[in-house]
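Colleague: A structural model of the following input is requested.
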Amino acid sequence: MNDQNQYRFQRQAPQDGSRFTGPSPLWARLHIDVPLLVALLLTAVIGLIELYSATGRNWSLLLKQVASFGMGIAVLLFMAQIPPRIYQAFSPWLFGAVMVLLVMVALFGTVAMGARRWLTIPGVTRFQPSEFMKLAMPMMMAWYLAGRPLPPTLKVVALSLILILAPALLIARQPDLGTAILVSASGFFVLFLAGLPWWLMLLGLGSAVAIAPFAWHALHDYQKQRILTLFDPEADPLGTGWNIIQSKTAIGSGGLLGKGWLKGSQAHLEFLPEGHTDFVIAAYSEEFGLMGILVLLALYSFILTRCLYIATTATDSYSRLLAGSIALSFFVYVFVNAGMVSGIVPVVGVPLPFISYGGTAIITLMTGFGMLMSIHTHKKQL
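Modeller: From the prediction side, this is the model:
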């Protein structure tokens, strides 16, 4: 090696004795977790394919969904650039701001479709603050518990339950039971991952069973009817039981391989209500059958596994708790939607991730996945 080349090598080589690896690839510089992003994009493609069929080849809705995915990916990339320590510092402020918005909804929110869930900015837009709480809740709980000894003491658990129940009750009062369940679950998952004792969880479950008869009277009539329909949908086959009966019919008629894309009769003949939103998995099952469902579940399982891997390899308590809660909350999305469509849980209006039509859910989910990528790619810098 001549003197000039030796000088160039010494100038470019690391000075800490580590091995020289060259410039970082683009995906690393953008803080992207490639396996997770690929799985998300594949799921989105399946969603767009099924949406085109379930909406009767409606190009307008399809293009809106494509635009939502584009915005969601942009949000994901933006959130991935922000180090977790910034999220941690911002968490209580975000939670407090969203709580104020929920109180504003309760006082003078916009009423639509029989529910008071929105705030309206005159001449600009109308938005649903409860969607923000799906991320503000796990961020707040992770911030609160990460700064205290773990497993949490009874006092910390009690205060944590107050933090969870306060927004959940405000959301349930709107009424929006589906979002209230998702928000409560995201907060409880943080508490569970922080080391909540099993005996305390069993005590809480027993308490929930004990107060269930009293909680029943606090439900709205339509919520009570949904629970009753769960146990006996055939009691009112042309009314409240119609959705579940037609959904089961669509799922069963798909068989092993399905009827084929664009050939699902239940959705196209409008027997299946909300075939492109809450009940989209029934329309998908009719067209692609059991094999199609297994492919979709495999993608969901990979996404969940990858998210849990990110959580277990995080380098600080806040990141581990937040990543774990986001991962398990994603599981709740899938389980509740598939469960209500197949008739094992009441209908609560939870969309199927990246398959159901709706831009708000896509952007909320992508925001969470962007935070996960930030946790995974910034961990060496913490």
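
Colleague: Please make it C-alpha for all contacts and neighbour counts, starting now.
Modeller: Will do.

Colleague: What residues does residue 14 make contact with?
Modeller: residue 20 (Cα atoms under 8 Å, 6 or more residues apart in numbering).

Colleague: right, I mislabeled it, should have said residue 87
Modeller: Counting by Cα under 8 Å, 6+ apart, residue 87 touches residue 139.

Colleague: residues touching the residue nearest to residue 181 when sequence neighbours are not counted, list them.
Modeller: By the measure of Cα to Cα, 6 or more residues apart in numbering, the closest residue to residue 181 outside its immediate chain neighbours is residue 168, 7.4 Å from it. By Cα under 8 Å, 6+ apart, the contact set of residue 168 is 180-181, 183-184.

Colleague: If any of those residues are buried, give me the ChimeraX selection for them.
Modeller: To isolate the buried ones among these in ChimeraX, judged by 16 or more other Cα atoms under 10 Å, type:
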select :180,181,183,184
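
Colleague: Just put the contacts of residue 168 in CSV and tack on distance to residue 277.
Modeller: Shown next, in CSV, are the contacts of residue 168 (distance: Cα to Cα, whole Å):
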residue, distance to residue 277
180, 19
181, 19
183, 20
184, 23
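
Colleague: Another for comparison:
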Amino acid sequence: MMGRAASVQASSGLQRPASLWHRLHIDPLLLLLLALVAGGGLIVLYSGADASMAAVRAQAIRFGVAFAALFIFAQLDPAVYRRWSPWLYVAGMAGLVAVLVVGVGAKGAQRWLALPGLPRFQPSEIMKLVVPMMAAWYLSRQYLPPRFRHVVIAVGLVLLPMGLIIQQPDLGTSLLVGAAGMFVVFFAGLSWKLITGFFALLGVAAPLMWHFVMRDYQKQRVLTLLDPQSDPLGAGWNIIQSTTAIGSGGWSGKGWLQGTQSHLEFLPESHTDFIVAVLAEEFGFLGLATLLAAYTLIILRCLYIAANAQDSFSRLLAGALTMTFFVYIVVNIGMVSGLLPVVGVPLPLISYGGTSIVTLMSAFGVLMAIHTHRRMITA
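Modeller: Have a look, this model is predicted:
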């Protein structure tokens, strides 16, 4: 009887009423998890910035802007992103070229553009979103899994902006942009033969990159990773102090505002790239495990959204953006704990800074758009 009623209702074209959250194009569970991590990040930042309320207020304003960006990006139908992907890619490439020609330099790097009437910005940050969009746009137009020539073209679309970003120089951002694009290629359905060939090619290219691409300071970071004690008061200082802070936290930590490595100024960049060392020292293993658990829940929710996307473009893009967030976490914690070279990648939603937070939140807005703009399922 109930099955007959359901079939009659479905045939009449009636749809399940959308919730308020769905009409706002917001995923409440993902929004809650992001807000909890961001709130915890402000608590850690207060200690990492040496009890500076000014830094906390500035970061809170950045979070406000970032959550506003999330809401705006969530309102756009994924078809809009698919339609505009090629044009955004061309504009982004033009921005990267402009950075090399007329960009604004700071601390030995030329990464910013200062256009009249606009605040200074980094085109490379925008490419973290645009590159996976472009790769997803191209591959979603092909039969999947893609043929070899389609894979080559997609990889080329990823490598071009990577090469321009490396010239700024900005190895950390180039790796994140490359990871975002390559995850799209991977999720499109690569054969294990192609994956094996890619890693073999990477192994062959590594010595060439070392001699002809990597700059002296980048080489020094790799050498320092292998033996930080070779220059304990110079290049190895950051890793030695950060691992000391992490190890001294023990099981439950020394207590909030009680960290010695950061407050006695042994730990450099304690409120930006190395803030996870502050968290580990003051909140211990339990605090770090809690943060990792929250990150895991965010990733699982995003993977659920990707798995339930209704077209190839949305699935590829959602999966790539999710795994890019994962790479952020792995690279930052890996470099602070001495497992990876220091490349200047912030800890998501925790490290002090504005541009990366807005970019990340925009990506989560795209994920929410993919989830909430699905066609309504009939009852």
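
Colleague: Need the TM-score from the superposition.
Modeller: Scored against TM-score structural alignment, normalised by the length of the second structure, the superposed chains reach a TM-score of 0.94; 369 aligned residues with a Cα RMSD of 1.6 Å.

Colleague: Within the helices and strands, which one has the counterpart of the residue nearest to residue 181 of the first structure in the second structure?
Modeller: Alignment note: residue 168 of the first structure maps to residue 162 in the second structure; criterion TM-score structural alignment. Per DSSP states H and E: residue 162 of the second structure is located in helix 148-166.

Colleague: ranges for the strands of the stretch 101-250 of the first structure?
Modeller: Ranges of strands within the stretch 101-250 of the first structure are 110-112, 115-121, 125-127, based on DSSP state E, counting those that start in this stretch.

Colleague: Switch these over to TSV; also include distance to residue 217 of the first structure.
Modeller: Formatted as TSV, the strands of the stretch 101-250 of the first structure follow (distance: least, Cα to Cα, whole Å):
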stretch	distance to residue 217 of the first structure
strand 110-112	23
strand 115-121	19
strand 125-127	30
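
Colleague: Looking at those, which is nearest to residue 75 of the first structure?
Modeller: Relative to residue 75 of the first structure, the nearest member of those by Cα to Cα is strand 125-127, separated by 17.4 Å.

Colleague: average gap between the closest one and the second structure?
Modeller: Its aligned residues in the second structure lie a mean 1.7 Å from strand 125-127 of the first structure after superposition (mean Cα distance after the TM-score superposition for the first structure).

Colleague: Show me what that strand is packed up against.
Modeller: If you count contacts as 3 or more Cα pairs under 8 Å, 6 or more residues apart in numbering; DSSP states H and E, strand 125-127 of the first structure packs onto strand 115-121.

Colleague: tell me the centre residue of the first structure?
Modeller: The first structure has residue 330 as the residue nearest its centroid, 4.2 Å off, counting by Cα atoms, centre = their mean.

Colleague: Could you measure from residue 107 of the first structure over to residue 220 of the first structure?
Modeller: Residue 107 of the first structure is 19 Å from residue 220 of the first structure, where distance means Cα to Cα, to the nearest Å.

Colleague: Sorry, slip of the keys, the one I care about is residue 94 of the first structure.
Modeller: From residue 94 of the first structure to residue 220 of the first structure the distance is 30 Å (Cα to Cα).

Colleague: And residue 86 of the first structure, by the same measure?
Modeller: Distance from residue 86 of the first structure to residue 220 of the first structure, by Cα to Cα: 41 Å.

Colleague: repeat for residue 145 of the first structure
Modeller: Counting by Cα to Cα - residue 145 of the first structure and residue 220 of the first structure are separated by 34 Å.

Colleague: mind listing what the aligned partner of residue 141 of the second structure in the first structure touches?
Modeller: Taking TM-score structural alignment, residue 141 of the second structure has residue 147 as its aligned residue in the first structure. Contacts for residue 147 of the first structure were tallied using Cα under 8 Å, 6+ apart; there are none.

Colleague: How about residue 343 of the first structure?
Modeller: Counting by Cα under 8 Å, 6+ apart, residue 343 of the first structure touches 230, 244, 248.

Colleague: Which of these sits closest to residue 37 of the first structure?
Modeller: Closest to residue 37 of the first structure out of the contacts of residue 343 of the first structure is residue 248 (32.2 Å), distances taken as Cα to Cα.

Colleague: To what extent is the nearest residue to that closest one once chain neighbours are set aside buried, counted in neighbours?
Modeller: Counting by Cα to Cα, 6+ apart, residue 248 of the first structure lies nearest to residue 342, which is 6.0 Å off, once chain neighbours are set aside. Neighbour count for residue 342 of the first structure, taken as other Cα atoms under 10 Å: 22.

Colleague: Could you find the counterpart of residue 342 of the first structure in the second structure?
Modeller: In the second structure, residue 342 of the first structure lines up with residue 337, judged by TM-score structural alignment.
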